[in-house]
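Asks: okay, structure incoming, though there's no sequence with it:
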């Protein structure tokens, strides 16, 4: 979704509240989907101009659970729930509900930030290959087997490509 300024949202909400134009017409005039306008109006009605302000928030697991509880108890739509809790994107409610249904509370916890674990370097692999097999741990043996399998598949593919090239040259020369 395109990011819109608070002033722009307020201008559209005020035009809607004047009662002369509906969501769809306003959306057409300003190039905004009418669902966004509906959400902005609900946020404005619940929270005033603060509801239209841009926010970058990390929501706690407790808040997410409270939101889902209220959402389900009252049979509210995602839009009604997001307006009540001043959550700018109604689609977040649907995401949280899906995650909760898939795996419970733990799926609502924030994902760890940062880099992925570093993979083994070629130096690590060379050390692993030079080490005698009887000195390797179970995990190291599995890593070594995996490396040898990948290497074998690569060599087979390389051989197949070389054979294709030879056949292509033979057919061209005929």
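Replies: Right, received. Where do you want to start? Predicted model, so just to flag it, every value in this text is computed and none were measured.
Asks: please make it C-alpha for all contacts and neighbour counts, starting now.
Replies: OK.
Asks: residue 102: neighbour count?
Replies: 10 (other CA atoms under 10 Å).
Asks: pasting the second one now:
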């Protein structure tokens, strides 16, 4: 039976803060074909969805992702690069699993980005700001904001390039398929022509 968990539900209602040992045990039971007992006060469907997600994360990133996956200190550029993949048409779930974070976390980044732009992805210091920090924030120069915007544009363009590359790969596959089909048709015609010539010779 799985033990060691805390019952704090995430904003998206998909992930709860379970211990590393608990996640590992749940994943192991799942691989053995056993569903762990759903914790009290937790929706069974949601809980099982979480387990399947842990399994996929572990398969892609190894068991350590279950320990620190949500505690990685992502910088704003990394966050924007991940968010941009969603903005170019990929699903939140697939991008989150690829990055090794939970979909709720990515959904939060996406919402902040849509409201505040790049600044919404900047990690804010915990605790009350000092008067000096407040003054420095107010006195931020215009060029610094411009640099952030340029950085944001660069990362956005990278994401768009990835999307274009993916489209090009699809086009290449379609062209290769057409060429193969054309070659097969030519081969069939040659074979038919050869059969017809043999028939004429026998006649």
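Replies: Cool, got the structure. Please read all numbers here as calculations on a predicted model, not as lab measurements.
Asks: straight-line length of stretch 112-128 of the second structure, end to end?
Replies: End-to-end distance of stretch 112-128 of the second structure (CA to CA, to the nearest Å): 21 Å.
Asks: now what about that stretch, what contacts it?
Replies: Residues from elsewhere that reach stretch 112-128 of the second structure (CA atoms under 8 Å, 6 or more residues apart in numbering): 75, 76, 79, 80, 109, 148, 149, 152.
Asks: the same query, at a cut-off of 7 Å, please.
Replies: 76, 79, 109, 152 (CA atoms under 7 Å, 6 or more residues apart in numbering).
Asks: can you pull the contacts of whatever residue of the first structure lines up with the first one?
Replies: Taking TM-score structural alignment, residue 76 of the second structure has residue 61 as its aligned residue in the first structure. With CA under 7 Å, 6+ apart as the criterion, the residues that contact residue 61 of the first structure are 108, 109.
Asks: the aligned partner of residue 34 of the first structure in the second structure: how many residues sit nearby?
Replies: Aligned counterpart of residue 34 of the first structure in the second structure: residue 48 (TM-score structural alignment). Per other CA under 10 Å, the neighbour tally for residue 48 of the second structure reads 18.
Asks: for the second structure, what's the longest helix?
Replies: helix 142-202 (DSSP state H).
Asks: tell me how far the strand of greatest length in the second structure lies from the chain's centre.
Replies: If you go by DSSP state E, the second structure has its longest strand at strand 5-9. A distance of 24 Å separates the centroid of the chain from that of strand 5-9 of the second structure, by CA atoms, centre = their mean, to the nearest Å.
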